[in-house]
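1. My questions concern the predicted model and sequence given below.
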Amino acid sequence: MTDRPNAAGSPVELAAALRSTGYLADDGVATAAFLALQMNRPLFCEGEPGTGKTALAHALAEVFGAELIRLQCHEGIDAAQALYDWDFPRQLLHLRALEAAAGASGEQLDADSVEASLYDRRFLLARPILRALQSSPSVLLIDEIDRADDEFEAFLLEVLTEHAVTIPEVGEIRATTPPLVVLTSNRTREVHDALKRRCLYIWLDHPDLQREIEILHSRLPGLPERLAAQVAGAVQQLRRADLLKPPGVAETLDWARALQLVGARHLDVDSAAATLGAVLKYREDADRVRAQLDTLLAS
């Protein structure tokens, strides 16, 4: 088994490489990602929605020139949806072609040979985990693992330990280069300790004011300094409010971009009210904040 490609010899170098993609990692995130790479361990990222967990996987894939393969977890997801399936329509066409050829030649089909040909690898549909095992290099993003159930966690633990799967009709498929695995959780439920123990763990917080301003300038280079500071400050205030859905970094970027598009040079009551839908996603939150915009912008 070969090692993963290494684009950085230290957490500081990895942080610089991530910064070049537009992802501003703090020391804790950069160190955790560096150790996950060096130790060939999955990286378990937990935190509130919008703290940059998924974006970290995208940035790591860009840094290493790796294919990003995403498995979106949901209630009821099972191993078949994550691993592989057989292309039934193509198998059926292949069977009909065999029958037609045999009929034309007068030959008798051999049942064992036909069955073996139906389960050839060309009919195998690789789902995210199998694709990640077969691709090199790759970053496997297992997004929102907290939405899956216990049985799927147990299956995942085995795959992440062995970096291999067995398909009865094909045999074992083992990764020559293990994918870098990033698991994310919004902590809607507790993930079992057995899975966490297999991983390196990092809790991602929302960025502080200065880092959020840096993120805005990194992702929106033409954003005026005053507007960036006002948007970041307002979002920090919104996160401290008792909202149904506090804004994440993605909403901060959307709000700043929306303000740019309407020609705002600074954040005032009118421009904030007109673009509030870019940062708040619930009517109750928007109504509450709209009634307190003067106070919000003055703080």
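-> Received, thanks.
2. rest of the way, CA atoms for contacts and neighbours
-> Noted.
3. counting contacts, what elements does the lengthiest helix in the chain pack onto?
-> Assignment by DSSP state H gives helix 88-105 as the longest helix of the chain. Contacts defined by 3 or more CA pairs under 8 Å, 6 or more residues apart in numbering; DSSP states H and E place helix 88-105 against helix 111-118.
4. Buried ones in the helix it packs on, by neighbour count?
-> For helix 111-118, burial by neighbour count (16 or more other CA atoms under 10 Å) applies to Ser117, Leu118.
5. Tell me which residues are up against it.
-> Gln91, His94, Leu95 (CA atoms under 8 Å, 6 or more residues apart in numbering).
6. Tell me where the stretch 51-200 of the chain has helices.
-> Secondary structure of the stretch 51-200 of the chain (DSSP state H, counting those that start in this stretch): helices located at 53-64, 79-82, 88-105, 111-118, 128-134, 150-162, 193-198.
7. Next one for the comparison:
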Amino acid sequence: MTEGNPRALPQSIDETLSLLTAGGYVADRALATVLFLSLGMKRPLFLEGEAGVGKTEIAKVLAAGLGRRLIRLQCYEGLDVSSAVYEWNYAAQMIEIRMAEAAGTTDRSEMESGVFSEKYLIRRPVLEALEGGLGGAPVFLIDELDRADEAFEAYLLEVLSDYQVSVPELGTIRAQEPPIVVITTNRTREIHDALKRRCLYHWVDYPDARRELEILSRKVPDANERLAGEVVAFVQKLREIDLFKAPGVAETIDWATALTMLGRETLDAATAAETMGVLLKYQDDIARLEEGEGARILDEVKAG
């Protein structure tokens, strides 16, 4: 995403709620409150919750609503400084050294200062977020931090404490204006309290039926009203049983979209069974519904 025309931060909880709503995100007042406070206090926002409940979308909508650049750091096991912060363009540096040698340059310090200059520095998301840009402080999304190793989490703690990184060859690079930081985690492991203390915390839960239906009306406007109601009712009941992975809001939207593409105006057992792979992503969960759980839930939905 490129920078747009940066807009002023919301001045109230209601303005924050309106910003999210304008971006198509159906939020409750609790989320709007913690987001407003995070922006005003210039503290990172730590969003925790199950996969698929819309945590990442909050950062995207926030960036679009404020006209800021969105910089995303997708975390994974083995993520290190060279992938997340910066690295040197070694190939270009070697060419520079060969050219200097061919030109007869023998001064070692002069050669080092030449190859270890910003010209050869490759900026990764962390450094990009700290350096910002003409569009104002960017929104820096640190996505699924629980997937990264604890060593990287400790490094990130230092970055978020002072909004600076140290590049030995260049010195310390500080943010003139701290980025708007949003951290998400699916809670596959616990994040250390030291990092959480620097953030404002919010648990993003599955929406209730009313909010999920409103989300569907925005995201899948072509869906039949009756179909949308039955899809939401089915998913809400599905989350009450013990599944390996309950469907998130993203799966609800995908299922409603798929059923609409198939021309369905109501939910029936055959279509539900044929499209269950859109809603559930583990065979054990699908098999459980095929053994009778799905039919029971559908009967309850139809009974109203």
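-> Sure thing, it's come through. Keep in mind that what you see is a predicted model, and the values were worked out from it rather than measured.
8. Report the angle between the longest helix of the first structure and helix 111-118.
-> 140 degrees (axes from the mean of the first three to the mean of the last three CA atoms, to 10 degrees).
9. Would you mind listing the outside residues contacting helix 88-105 of the first structure?
-> Here helix 88-105 of the first structure makes contact (CA under 8 Å, 6+ apart) with Gln108, Leu109, Val114, Leu118, Phe123.
10. sorry, back to before: if you rank the contacts of helix 111-118 of the first structure by neighbours, which is first?
-> Neighbour counts for the contacts of helix 111-118 of the first structure (other CA atoms under 10 Å) peak at Gln91, which has 19 neighbours.
11. and the gap between that residue and Ala102 of the first structure?
-> Look at Gln91 of the first structure and Ala102 of the first structure: by CA to CA, to the nearest Å, they are 16 Å apart.
12. Same question for Glu46 of the first structure.
-> Applying CA to CA to Glu46 of the first structure and Ala102 of the first structure gives a distance of 58 Å.
13. of those two, who's got more company?
-> The residue with more neighbours, out of Glu46 of the first structure and Ala102, is Glu46; 22 against 13, by other CA under 10 Å.
14. list the contacts for Gly78 of the second structure?
-> Ala148, Asp149 are the contacts of Gly78 of the second structure under CA under 8 Å, 6+ apart.
15. How much space separates it from Leu145 of the second structure?
-> To Leu145 of the second structure, Gly78 of the second structure is 12 Å away according to CA to CA.
16. what does Gly104 of the second structure give?
-> The value you get for Gly104 of the second structure to Leu145 of the second structure, if CA to CA is used, is 49 Å.
17. before we move on, what about Ala273 of the second structure?
-> With CA to CA as the criterion, Ala273 of the second structure and Leu145 of the second structure are 35 Å apart.
18. of those two, who's got more company?
-> Per other CA under 10 Å, whichever of Ala273 of the second structure and Leu145 has more neighbours is Leu145, with 27 against 14.
19. Confirm for me that the more buried one is in contact with Thr188.
-> No: counting by CA atoms under 8 Å, Leu145 of the second structure stays clear of Thr188, with 9.6 Å between them.
20. counterpart of Leu118 of the first structure in the second structure?
-> Alignment note (TM-score structural alignment): Leu118 of the first structure maps to Val115 of the second structure.
21. Pull out the buried residues from stretch 212-228 of the first structure.
-> Glu212, Ile213, Glu214, Ile215, Leu216, His217, Ser218, Leu220, Leu223, Pro224, Leu227, Ala228.
22. go on, stretch 147-155 of the second structure?
-> Of the residues in stretch 147-155 of the second structure, those buried (16+ other CA under 10 Å) are Arg147, Ala148, Glu150, Phe152, Glu153.
23. same question, stretch 90-106 of the first structure
-> Quick answer for stretch 90-106 of the first structure (16+ other CA under 10 Å): Gln91, His94, Leu95, Glu99.
24. Alignment lookup: the third one to the second structure.
-> Think Leu95 of the first structure. Leu95 of the first structure maps onto Ile97 of the second structure when the alignment is built from TM-score structural alignment.
25. Quick check: the gap between its match and Gly104 of the second structure.
-> Taking CA to CA, one finds Ile97 of the second structure at 11 Å from Gly104 of the second structure.
26. contacting residues for the most centrally placed residue in the second structure?
-> Closest to where the C-alpha atoms of the second structure average out (CA atoms, centre = their mean) is Thr56, at 2.6 Å. Contacts for Thr56 of the second structure (CA under 8 Å, 6+ apart) come out as Leu141, Asp143, Thr184.
27. Quick one: map it onto the first structure.
-> With TM-score structural alignment as the criterion, Thr56 of the second structure matches Thr54.
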